[in-house]
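In: predicted model and sequence below, questions to follow.
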Amino acid sequence: MQVKRQNISILVDDNAMRIYLVSPDKVGQYPGILFYSDIYQLGSPITRLADHLAGYGFVVAAPEIYHRQLPIGTVIEPTDIGKIQGNEAARKTATSEFDTDASAVINLLSKYEGVASQSIGAMGFCIGGHLACRAALNPLVKASVCVYPTGIHSGKLGKEKADTLTRLSEIQGELFLIFGTLDPHVPEDGRITIKQALEKSKIRHKISEYEANHTFMRDDGYRFDPVATDQAMQEIISFFQSTLVNN
């Protein structure tokens, strides 16, 4: 179905946080998805993925994750300098601030006209995959998709070491993690650490692995894999439909 797009803002800790909000054009009640970018914020590769998901019947809210550090509307270029800029903004953001932002967007979605308030999910890429996992700590989140999530196994996220791995058992919803087996940022030993922690936590989860590199779903980079991207998107849509629509 067709989608409608808008930019809104909410105040979080007295900072305006821009949210790219995209929803089905047809009036109705749809699941809401907190949608996290990678370290480069809301460039066109990310907003295209948000649009794609919304077209399958979801209200997608994508916040600027560095709204405390960078001017509203900042899109970081995926270059060596951009990588430094994105990682520096992450380093200056406390884990508690990321958590506060998640709660703010989840609260927005739960009250937003057109969102089925009991059907809230989260999704993200790279650092956003880690943030989507942390968003799942919120009991309102029924399902989370973590795409090549960085830092879960090591605790790397913001200013301080994140406790995500040790808190997995608090998650009440279901997790879906997608990894690239060629990803140097989440190597095999890191994936094993995450898998073991998930098994120990006894939460509902599934894992898919693709023979692909980090950021394989960004269509503007040399690591883009169209086939893996299409397959992953179909898995993601099916997962959200089973957990948020048909559950």
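Out: The structure has been received and is ready for your questions.
In: only C-alpha atoms for contact and neighbour calcs from this point on.
Out: OK.
In: can you tell me how far the residue of the chain most remote from its centre is from K156?
Out: Within the chain, the residue lying farthest from the chain centre (Cα atoms, centre = their mean) is V27, at 25.1 Å. Using Cα to Cα, to the nearest Å, V27 is found at 41 Å from K156.
In: check contacts around H67.
Out: Contact analysis of H67 by Cα atoms under 8 Å, 6 or more residues apart in numbering lists 15-18.
In: hold the first one in mind and look at this next one:
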Amino acid sequence: MNIHSHIVDLPTPTGVMRTYVHRPAGEGAYPAILFYSEIFQQTGPIERAARFMAGHGYAVLVPEVFHELNPIGTVLGYDDAGRDKGNADKAAKDVQGYDTDNQAMIEFVKKQAWCTGDIGAMGFCIGGHLAFRAALQPEVKSTACFYATDLHTQVIPNKPGQHSMENLDKIKGELLMIWGKQDPHIPAAGRAQVYSDLNATDLKFTWHEFNGQHAFMRDEGERYDPQLAATGYQLALQMFGRTLR
């Protein structure tokens, strides 16, 4: 499929959120995937990943996850300065802002002729956590979380009772959880805690741990593993194909 990309600026309670939309060109309605970036926002690797998913018949929306804290169009570099700024933004944004961001995108796609109204979510790194957060919305039918950071910590600011893992009862759809065993950001004990918490519920979820480093899906840098990335995409596409079509 050829891909059409465009920009929409969505109003949210915390300000305008630039959102990049990648979808099959031409006529037709497709399921939507809310696609969440790393702390660096829509970098080249994130745009290519979103367009890859769009090429399989999805309307993929990539929001600027820290839109309240940066000028519109900000992309942080994969360097120390970008990492420091992204981590500072992560620590500054209240989790309720992500919830209202999700609601804004869901309301937007439900009104679009190019969307069937079926909605999933996907993300890498903090984006894996934000995809998990999107799964709290009742409209989200399935979610692919790749090495989701901070599900096992309290790094993201939360008021009491608002941590993502404290709201599992709100998740109605299916989860795909993918991890790298050599990822220092989510160590074995953290993964085990998340698995235990999920397994104590009636949620429908699939769990995969690969011999990969953090950011093994990112097609830039030494940690990229093309074979694992291909497997990860196929697992996500299989789930979305079952749940969104």
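Out: Arrived safely. Note that the coordinates shown come from a computational prediction; the quantities given were computed from them, not determined experimentally.
In: superposing both, give me the TM-score.
Out: Here the TM-score for the pair of chains, by TM-score structural alignment, normalised by the length of the second structure, is 0.96; 244 aligned residues with a Cα RMSD of 1.3 Å.
In: the contacts of H67 of the first structure in strands, which ones?
Out: Within the contacts of H67 of the first structure, residues falling in strands by DSSP state E are 15-18.
In: count the neighbours of the nearest residue to I39 of the first structure once chain neighbours are set aside for me.
Out: In this structure, I39 of the first structure finds its nearest non-sequential neighbour in G86, 5.1 Å apart by Cα to Cα, 6 or more residues apart in numbering. Using other Cα atoms under 10 Å, G86 of the first structure has 23 other residues around it.
In: so which bits of stretch 113-126 of the second structure are buried?
Out: Neighbour counts over stretch 113-126 of the second structure (16 or more other Cα atoms under 10 Å) mark 114-126 as buried.
In: same question for stretch 102-114 of the first structure.
Out: Going by neighbour count (16+ other Cα under 10 Å), the buried part of stretch 102-114 of the first structure is 102-106, 108-110, 114.
In: can you redo those as CSV with distance to T79 of the first structure and secondary structure?
Out: Below are those laid out as CSV (distance: Cα to Cα, whole Å; DSSP: H, G, I helix; E, B strand; the rest coil):
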residue, distance to T79 of the first structure, secondary structure
A102, 27, helix
S103, 31, helix
A104, 30, helix
V105, 29, helix
I106, 31, helix
L108, 33, helix
L109, 33, helix
S110, 36, helix
G114, 38, coil
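In: out of those, which one sits closest to D189 of the first structure?
Out: A102 (28.5 Å; Cα to Cα).
In: measure that closest one to F176 of the first structure for me?
Out: A102 of the first structure is 18 Å from F176 of the first structure, by Cα to Cα.
In: would you agree the residue farthest from the centre of the first structure is in contact with G114?
Out: Yes. Between V27 of the first structure and G114 there is a contact under Cα atoms under 8 Å: 7.1 Å.
In: next secondary structure after the helix or strand harbouring Y20 of the second structure?
Out: Using DSSP states H and E, the element containing Y20 of the second structure is strand 15-24. Counting by DSSP H and E, the next helix or strand C-terminal to strand 15-24 of the second structure is strand 30-36.
In: average distance between that next one and the first structure?
Out: Taking mean Cα distance after the TM-score superposition for the first structure, the mean distance separating strand 30-36 of the second structure from the aligned residues in the first structure is 0.6 Å.
In: what ranges do the strands span in the first structure?
Out: For the first structure, the strands defined by DSSP E cover 3-12, 15-24, 30-36, 59-63, 115-125, 141-147, 174-180, 204-210.
In: I'd like these as JSON lines, with distance to E188 of the first structure appended.
Out: Below are the strands of the first structure laid out as JSON lines (distance: least, Cα to Cα, whole Å):
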{"stretch": "strand 3-12", "distance to E188 of the first structure": "37"}
{"stretch": "strand 15-24", "distance to E188 of the first structure": "34"}
{"stretch": "strand 30-36", "distance to E188 of the first structure": "24"}
{"stretch": "strand 59-63", "distance to E188 of the first structure": "29"}
{"stretch": "strand 115-125", "distance to E188 of the first structure": "18"}
{"stretch": "strand 141-147", "distance to E188 of the first structure": "15"}
{"stretch": "strand 174-180", "distance to E188 of the first structure": "10"}
{"stretch": "strand 204-210", "distance to E188 of the first structure": "11"}
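In: what about those, which gets the closest to I236 of the first structure?
Out: Each of these has some distance to I236 of the first structure by Cα to Cα; the shortest is strand 141-147, at 7.1 Å.
In: that closest one: how far from the chain's middle?
Out: Distance of strand 141-147 of the first structure from its chain centroid, counting by Cα atoms, centre = their mean, to the nearest Å, is 8 Å.
In: also stretch 13-22 of the first structure?
Out: 15 Å.
In: list the contacts of that stretch.
Out: So stretch 13-22 of the first structure is contacted by 3-11, 42, 47, 50-51, 54, 59-64, 67-68, 72-73 (Cα under 8 Å, 6+ apart).
In: with stretch 190-209 of the second structure instead?
Out: If you take Cα under 8 Å, 6+ apart as the criterion, stretch 190-209 of the second structure is touched by 151-152, 165, 168, 171-181.
In: among the residues you listed, which pair sits farthest apart?
Out: K172 and K181 (27.7 Å).
In: count the residues that sit near N15 of the first structure.
Out: Residues lying near N15 of the first structure (other Cα under 10 Å) number 13.
In: then T100 of the first structure?
Out: By other Cα under 10 Å, 15 other residues sit near T100 of the first structure.
In: how about N2 of the second structure?
Out: N2 of the second structure - counted by other Cα under 10 Å - has 12 other residues nearby.
In: I'd say it and G55 touch.
Out: Yes. The criterion here is Cα under 8 Å, and N2 of the second structure meets it with G55 at 6.7 Å.
In: if I look at those two, which residues touch both of them?
Out: By the contact definition Cα under 8 Å, 6+ apart, N2 of the second structure and G55 are jointly contacted by P24.
In: elements contacting the biggest helix by length in the second structure?
Out: If you go by DSSP state H, the second structure has its longest helix at helix 226-243. Applying 3 or more Cα pairs under 8 Å, 6 or more residues apart in numbering; DSSP states H and E, we find helix 226-243 of the second structure packed against strand 140-146, strand 174-182.
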